[in-house]
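# Below is the sequence, then the predicted model.
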Amino acid sequence: MLGLAEGDPAVVGAAITGSHAVDGGDRWSDIDLAFGIDGPLDSAMRRWTELLYRDFAAVHHWDLPSGPAVYRVFLLPDMLEVDIGFTPAAEFGPHGPSWRTVFGHPTQVKEDPAPSRQTLVGLGWHHALHAWTCIQRHRWWQAEQWIGALRGQILALACLRLGHPTSHAKGAHLLPAEVTAPLSTTLVRALDEAELARALTAATAALIAELSRADAALAARLASALRELRVDGRPAGSTTGFS
């Protein structure tokens, strides 16, 4: 693909991104490429899409816009994922350490900002509230989804506190056992009211425990507010160990 990119006059820069740019990846890694495009992105994307289907037997693709770039994500046979970022030439450049220029002249590094702690905390209590609401409405699948999303925010908060990657649980395997072990109790084991209530109680307790490591005053305020979430007639925090 990189050889084909060098032969495409519209591709004025190319880079390997993702894990292959940092540690070489492994047998399960995606192929992540970034192209700097001179001219309209849509025409370059159309040509490359035709090429991926014709020469590489692509099965499906979809787009993920990100600022001025569009990441077109392809599924190839044998479950190989290929992500190609199409970026205007003036914006072609790294947004972090996962970048290795193959040809062209990238712009200066533009670090993507890490999510703010305030946002992650807000999403945490938001997800807890919506999980509780779904339990009250007997929407079991939706409640399970929100409890899982709450667990994701707890992992992200812990990763942010300890300096690990926060998105998509990429840093979760680096967290100490005292952080991750309690989260096993937040897993939903059955789709019924009692089990969902139990998992939400555990997840709420884990959120407060993580917050208390960095901001005890905020943890106390949120613990008081989240106690108003009642499941089975009991406060959501009644068996969690915080008061």
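Received, thanks.
# From now on I want contacts and neighbour counts done on CA atoms only, so please keep to that.
Noted.
# Quick check: which element contains residue 154?
helix 140-162 (DSSP states H and E).
# residue closest to the middle of this protein?
Against the mean C-alpha coordinate of the chain, by Cα atoms, centre = their mean, the closest residue is residue 168 at 2.9 Å.
# State the distance from the closest residue to it other than its chain neighbours to residue 218.
Leaving aside its sequence neighbours, residue 168 sits nearest to residue 152 (Cα to Cα, 6 or more residues apart in numbering; 7.9 Å). Here residue 152 is placed at a distance of 19 Å from residue 218 (Cα to Cα, to the nearest Å).
# Between these two, which has more neighbouring residues?
residue 152 (20 against 14; other Cα atoms under 10 Å).
# Hmm, residue 197 is touching residue 135, no?
Yes: Residue 197 lies in contact with residue 135 (Cα atoms under 8 Å); the separation is 7.4 Å.
# anything in contact with each of those two?
Taking Cα atoms under 8 Å, 6 or more residues apart in numbering as the contact rule, residue 197 and residue 135 both touch residue 231.
# Can you list the residue ranges for strands in this protein?
For the chain, the strands defined by DSSP state E cover 11-17, 31-37, 60-66, 69-76, 80-88, 99-103, 230-231, 234-235.
# Columns distance to residue 192 and mean neighbour count on top of these, output as TSV?
Shown next, in TSV, are the strands of the chain (distance: least, Cα to Cα, whole Å; neighbours: other Cα atoms under 10 Å):
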stretch	distance to residue 192	mean neighbour count
strand 11-17	43	23
strand 31-37	41	25
strand 60-66	35	12
strand 69-76	36	19
strand 80-88	36	22
strand 99-103	46	18
strand 230-231	12	19
strand 234-235	17	14
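# here's the one I want to compare it with:
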Amino acid sequence: MFSVEERDLIQRRLLHLAEQDPAVVAAAITGSHATNDEDRWSDIDLAFGISGPLDAVLQRWTQQMYQDFTAVHHWDLRSGSAIYRVFLLPRCLEVDLSFSPEAEFGARGPSWRLIFGRSTAPPAPAPSGHDEMAGLAWHHALHARISIERGRYWQAEHWISALRTQTIALACQRLGHSTSYAKGAHLLPGEITGPLEPTLVRSIDEPELRRALSAAAAALTAELTRTDPTLAARLRPILTDLAAIVGPPQTSEP
């Protein structure tokens, strides 16, 4: 694994390169380093405002990451006009570099520290996303049950785990914690996380999957009752049906 000294040296080198690149007109540190919340395991997150077309700058920086920093692999995540190019370096160090057009370069959240250049005003707050998270949760419960009935047990495990993830996100949103990538999960009280432990799938067989789905549906119902009692009342009969431990009655041949 990388050392803190190695990571911090690479971050300083990258910021120095950004200052020397005429196409990079602004730069910011994002992620945990921006708020001084980094720890031994934190990766590098930098955002660049670019003058001119992004493609040429992306190509040049990618080549430099492989030549000068011996990158092992990279992939892209797009968000609006920004491109996040995610690099894996030796010794398991992740480097996330965001490239945005100059006119749209600015903070998209609280984890932002401008290093040089100018940034645009932050966008208006986005909707809470509660309906989307709740909708994904019942969607995942439905498809978990369907996967069990189809005998697609690994797919069922996927949907049960995804259902648990959405329930955690709903709880995090209610308590004001980060909702993405379970970043706020460790801040949840035991009264929330305790009932989630039985939702873990312990083996890939039908009885166990039905048991875990039942626990996951119950945990979702409890969380919805806290966040949106009206929606919880509407969804409770459906979630109860989906969580039934026993399979549907079999029709007999006449």
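Okay, I see it. Remember, it's a predicted structure, so these values are computed and weren't measured experimentally.
# what's the TM-score for these two chains?
TM-score for the superposed pair, counting by TM-score structural alignment, normalised by the length of the first structure: 0.93. Supporting figures: 235 aligned residues with a Cα RMSD of 1.5 Å.
# could you redo the strands of the first structure as TSV and give each row distance to residue 164 of the first structure?
Formatted as TSV, the strands of the first structure follow (distance: least, Cα to Cα, whole Å):
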stretch	distance to residue 164 of the first structure
strand 11-17	19
strand 31-37	21
strand 60-66	22
strand 69-76	24
strand 80-88	23
strand 99-103	18
strand 230-231	34
strand 234-235	33
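# Among those strands, which comes closest to residue 128 of the first structure?
strand 230-231 (11.5 Å; Cα to Cα).
# Can you show me the helices along the first structure?
According to DSSP state H, the first structure carries its helices in the segments 2-6, 19-22, 41-56, 117-136, 140-162, 177-180, 193-214, 216-226.
# want to throw the ones you listed into a markdown table with distance to residue 76 of the first structure?
Formatted as a markdown table, the helices of the first structure follow (distance: least, Cα to Cα, whole Å):
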| stretch | distance to residue 76 of the first structure |
| --- | --- |
| helix 2-6 | 17 |
| helix 19-22 | 18 |
| helix 41-56 | 7 |
| helix 117-136 | 34 |
| helix 140-162 | 29 |
| helix 177-180 | 34 |
| helix 193-214 | 38 |
| helix 216-226 | 46 |
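# Nearest to residue 69 of the first structure, out of the ones you listed?
Closest to residue 69 of the first structure of the helices of the first structure is helix 41-56 (Cα to Cα; 8.6 Å).
# Report the aligned residue range of the second structure for the closest one.
Helix 41-56 of the first structure corresponds to residues 54-69 in the second structure, going by TM-score structural alignment.
# Would you mind getting the average deviation of that stretch from the first structure?
Compared with the first structure after fitting, stretch 54-69 of the second structure deviates on average by 0.3 Å (mean Cα distance after the TM-score superposition for the first structure).
# and that stretch, how far from the chain's centre?
26 Å (Cα atoms, centre = their mean, to the nearest Å).
# now do stretch 198-208 of the second structure
Relative to its chain's centre, stretch 198-208 of the second structure lies at 24 Å (Cα atoms, centre = their mean).
# what's the span of that stretch, first residue to last?
First residue to last in stretch 198-208 of the second structure (Cα to Cα) measures 10 Å.
# which other residues reach that stretch?
Applying Cα under 8 Å, 6+ apart, the set of residues contacting stretch 198-208 of the second structure is 148, 151, 153-154, 157, 160-161, 164, 209, 211-216, 245.
# Pick out whichever of those sits closest to residue 121 of the second structure.
Closest to residue 121 of the second structure, out of all of those and judged by Cα to Cα, is residue 164, at 35.3 Å.
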